[in-house]
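Visitor: My questions are about this predicted structure, shown below with the sequence.
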Amino acid sequence: MIDQKNSNINAKNTSNGNSSTNSQETTIRFLSYNENNFEEKELKTLDKLTDLFKSTQINWVDIVGTHDLDLLNNASKIFSIHPLIAEDIITTNQRLKIEYFPDYIFIVLKAINYLKDEVLELEQVSIILGKNFVFTFQELKPNQFNQIYERIKSSKGRVRKLGADYLVYVLLDVLVDNFFIILEDYGDRLDTLQETLIQDPSPETLHAIYEFKKEIIKIRKATWPLREVISQLGKMDSDLINDSMRIYIRDVYDHVIQIIDTIETFRDMISGMIDIFMSSVSNKMNEIMKVLTIIATIFIPLTFIAGVYGMNFQNMPELAWKWGYLTIICVMVVIFVGMIIFFRRKKWI
């Protein structure tokens, strides 16, 4: 059993906190393949797994449901994996990281799921790469790697012709591509939010913008440290990674950078939308204040005239005049109409 870690690259902590993990049944799928042969089995335990391993083929064990500590400890004993690895796998709020051991490489990543009602969910995915084997541990269903199963089973692409390091590349590529799919949908949602904001800058729209911002931040927490993990994997000096694979890993790294750039663009757009909302609210308030000011301005001379003739002086000739009341009313109307015309010419109303 290996007790010494050679390198440990930690990234930001991206907590998922899913309470549904413990209620899911653990499933184990075993694949053994090379260019000419393919074998697939559904397992209940790992007890006889070593008997299924073939040294001349790539052996892939995919475990969905990481709450079974006994199963993980059993895997650690059978394959001489450090017991702390099992602890890291079952701790689903683990930081994204990559650790190098003499006989294997351990990687912790975050995968993204888009559930019904546009609910975003992150799950932890752990990968162990050995000489001719790969272990994958997924926290939740559905299985992220079903499409890879089909590619291996139907012998599509180069995955059957290359080694375990290429399988890890394919796994990473699928996880990263899922982010692209989600972000494409988020781009459409952001465009819709922008149109809604222009047409109806209501508190409900602002709430939707802030909810969208929270989801973008969640994705950012999952992808930002991924950049360092993929970079370290590509630079790692290990016999487990063929030099010809490094160009593929760099391709995944470029995709991660593109995702991060897209997320940063979304964040800038969201900040701009919040500024637009605040400006819209301010403009509405200014319009209201302008209307109230115009009304008050119109009534200032009218109130002055009414106040003058409301004073209790004895000698006010207009009070005894036959046409006094009508004249004052007409003067008020003329003042009112004149001020309205003046305001319209100034384009204040």
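Guide: Cool, the structure landed.
Visitor: From now on I want contacts and neighbour counts done on CA atoms only, so please keep to that.
Guide: Fine.
Visitor: just how off-centre is the host helix or strand of I276 within its chain?
Guide: Using DSSP states H and E, I276 sits in helix 246-308. Between the mean C-alpha point of helix 246-308 and the mean C-alpha point of its chain there is a distance of 23 Å (CA atoms, centre = their mean, to the nearest Å).
Visitor: what's that helix packed up against?
Guide: Taking 3 or more CA pairs under 8 Å, 6 or more residues apart in numbering; DSSP states H and E as contact, the helices and strands that helix 246-308 lies on are helix 164-199, helix 203-235, helix 324-345.
Visitor: if we look at the shortest one, which residues are touching it?
Guide: Applying CA atoms under 8 Å, 6 or more residues apart in numbering, the contact partners of helix 324-345 are 298-299, 301-302, 305, 318-319, 349.
Visitor: List the buried residues of that helix.
Guide: 328, 332, 335-336, 339-340 (16 or more other CA atoms under 10 Å).
Visitor: swap in the longest one?
Guide: Along helix 164-199, the positions that meet the burial threshold by neighbour count (16+ other CA under 10 Å) are 164-180, 183, 186, 190, 193-194, 197.
Visitor: repeat for the second one
Guide: If you call a residue buried by 16+ other CA under 10 Å, then helix 203-235 has these buried ones: 205-206, 209, 212-213, 216-230, 232-234.
Visitor: what about F277, how many neighbours?
Guide: Other residues near F277 number 21, with proximity taken as other CA atoms under 10 Å.
Visitor: which non-adjacent residue is nearest it?
Guide: P201 (5.9 Å; CA to CA, 6 or more residues apart in numbering).
Visitor: The one you found contacts S279, correct?
Guide: No. Counting by CA atoms under 8 Å, P201 does not reach S279; the two are 9.8 Å apart.
Visitor: okay, pairing it with this:
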Amino acid sequence: MAGTISIGDVSSIPPLSSFHWPGRSGERPVATPSKHGRIVDCAVYVDGLRLWDQCTYKNALAEVRERGQGFVWLGLLEPGMELMADVAETFGLHSLAAEDAVKARQRPKLERYDDVLFLVLRTVQYLEHELNSVAEIVDTGEIMVFTGPDFVITVRHGEHGELGGLRKALEAEPAQLALGPGAVLHAVADQVVDTYVAVTADIEEDVDAMEEEVFTPANKLQIEAIYQLKREVVELRRAVKPLALPLQVLTHDTTLPLPKEIRRYLRDVADHHTAVTEQILDFNESLSALINAALAKVSVQQNMDMRKISAWAAMAAVPTAIAGIYGMNFDFIPELRWHYGYPIVIGVMVLLCTGLYANFRRNKWL
């Protein structure tokens, strides 16, 4: 970690009992599921330390603004319009960003609304599968991050990409959380890009295995499996590549409300993202070459099959032609009434077919 970070005097933080929460005295508000979405977690952080297990986001934000320090981290899972509208009104989020957070299926992007940043990231997950299958290989989801001066809101869509472990890891490093909401934004982006690295490593193994199958003469790889993997790589590229521009803005735009230290961390994330993007492009080129190789292999196999069929047809044509001639209804055909005519004709047929077979074998048609 670059630089030295001071988290302040922990002893100066008031005890939990001194916090003022609206409602009955001594009652601890908790986040509750909603039929229009779910609040996964909500907490107040001051100097990098978590001061409350769970709380309603309205009370948490009121306490932070009354104290003038710290920030609220609210985690949402697939919120509906009703829940997201209330969150947007409470935290002052722009209606367009709130609508995007509900609808999902957004392209990775970074938007700024005054002092609020809205970052959209696509999450990916590798699905185990058989090499020759045409099953889905990459599953995608979304994580959206709102950051303001005193809050950070993470919105997740999809079964994977959960942030519970990330929150615990950050809480174990108060110095990092002390940097504010930007530290959460960096941690989320870092975790997502690390997932990209892991997924590309798994796909690389698939590509290597397919290359071995294609160029092994005895194996017959279904070309549909290569097409399926190429389609999944295209989906992965669509999820990963557009994040390059938001990361570039986050690392180079000094007017954004982000600490300098966070921008330094984001540069490392951007470097990893660039490496993953280049690797995905290599996958696309490799799979295109594999498809061409597989098609060429199929074409060669078809040519070999056609030569075999033609060879057998040629051998069958000789006795067929002779039998056809002697099947004509003419009275004067050579050797027609000769005692040894039949075995001699049969012998000629066998001799000619044996010669053709030997010739085809010598030319590797059979």
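Guide: Noted; the coordinates are in hand. Computed from a prediction, not measured in an experiment: that's the story for all the values here.
Visitor: Need the TM-score between these chains.
Guide: Scored against TM-score structural alignment, normalised by the length of the first structure, the superposed chains reach a TM-score of 0.81; 323 aligned residues with a CA RMSD of 2.8 Å.
Visitor: circling back: looking at P201 and S279 of the first structure, which is more packed in?
Guide: P201 (20 against 13).
Visitor: name the element the more buried one belongs to?
Guide: Counting by DSSP H and E, P201 of the first structure is found in no helix or strand.
Visitor: Give the aligned equivalent of it in the second structure.
Guide: Aligned by TM-score structural alignment, P201 of the first structure pairs with K220 of the second structure.
Visitor: Check the gap between that match and E285 of the second structure for me.
Guide: Taking CA to CA, to the nearest Å as the measure, K220 of the second structure falls 22 Å from E285 of the second structure.
Visitor: likewise E235 of the second structure?
Guide: In this structure, E235 of the second structure and E285 of the second structure are 15 Å apart, going by CA to CA.
Visitor: Ok, N329 of the second structure next?
Guide: Counting by CA to CA, the separation of N329 of the second structure from E285 of the second structure is 66 Å.
Visitor: and what of L236 of the second structure?
Guide: L236 of the second structure sits 14 Å away from E285 of the second structure when distances are taken as CA to CA.
Visitor: ditto for I153 of the second structure
Guide: As defined by CA to CA, I153 of the second structure lies at a distance of 38 Å from E285 of the second structure.
Visitor: same deal with K168 of the second structure?
Guide: Distance of K168 of the second structure to E285 of the second structure, computed by CA to CA: 40 Å.
Visitor: who has more neighbours, those two?
Guide: For K168 of the second structure and E285, the more surrounded residue by other CA under 10 Å is E285, and the numbers stand at 13 against 10.
Visitor: if we can go back for a sec, may I see the helices and strands packed on helix 246-308 of the first structure organised as CSV, with distance to D62 of the first structure added?
Guide: Converted to CSV, those look like this (distance: least, CA to CA, whole Å):
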stretch, distance to D62 of the first structure
helix 164-199, 11
helix 203-235, 21
helix 324-345, 75
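Visitor: count of neighbours near S154 of the first structure?
Guide: Number of residues near S154 of the first structure (other CA under 10 Å) recorded here: 11.
Visitor: Which residue in the second structure aligns with it?
Guide: Using TM-score structural alignment, the partner of S154 of the first structure in the second structure is A172.
Visitor: how near is that match to G182 of the second structure?
Guide: For A172 of the second structure, the distance to G182 of the second structure equals 17 Å [CA to CA].
Visitor: One more: T251 of the second structure?
Guide: T251 of the second structure sits 12 Å away from G182 of the second structure when distances are taken as CA to CA.
Visitor: repeat for L229 of the second structure
Guide: 36 Å.
Visitor: show me what contacts V124 of the second structure?
Guide: Residues in contact with V124 of the second structure (CA under 8 Å, 6+ apart) are 138-141, 160-161, 195-196, 199, 236, 239.
Visitor: That one should be in a strand, yeah?
Guide: Yes. With DSSP: H, G, I helix; E, B strand; the rest coil as the criterion, V124 of the second structure is part of a strand.
Visitor: and the aligned partner of T147 of the second structure in the first structure, how many residues sit next to it?
Guide: Under the alignment defined by TM-score structural alignment, T147 of the second structure corresponds to L129 in the first structure. Number of residues near L129 of the first structure (other CA under 10 Å) recorded here: 22.
Visitor: what sits against L129 of the first structure?
Guide: L129 of the first structure sits in contact with 104-106, 135, 164-165, 168, 240, where contact means CA under 8 Å, 6+ apart.
Visitor: hmm, try it at 10 Å
Guide: Listed by CA atoms under 10 Å, 6 or more residues apart in numbering, the contact set of L129 of the first structure reads 60, 100, 103-107, 135-136, 164-165, 167-168, 240-241.
Visitor: Against F277 of the first structure, how distant is it?
Guide: The span separating L129 of the first structure from F277 of the first structure equals 49 Å under the rule CA to CA.
Visitor: Kindly report the same for Q232 of the first structure.
Guide: Here the criterion is CA to CA. By it, Q232 of the first structure lies 42 Å from F277 of the first structure.
Visitor: what sits against the residue mapped onto Y100 of the first structure from the second structure?
Guide: Taking TM-score structural alignment, Y100 of the first structure has R112 as its aligned residue in the second structure. R112 of the second structure is in contact with 94, 97, 118-119, 146-147, 256-257, counting by CA under 10 Å, 6+ apart.
Visitor: Contacts only, for the alignment partner in the second structure of I263 of the first structure.
Guide: When the second structure is aligned by TM-score structural alignment, the residue opposite I263 of the first structure is I280. With contact taken as CA under 10 Å, 6+ apart, I280 of the second structure is in contact with 196, 200, 203-204, 233-234, 236-237, 240-241, 274, 286.
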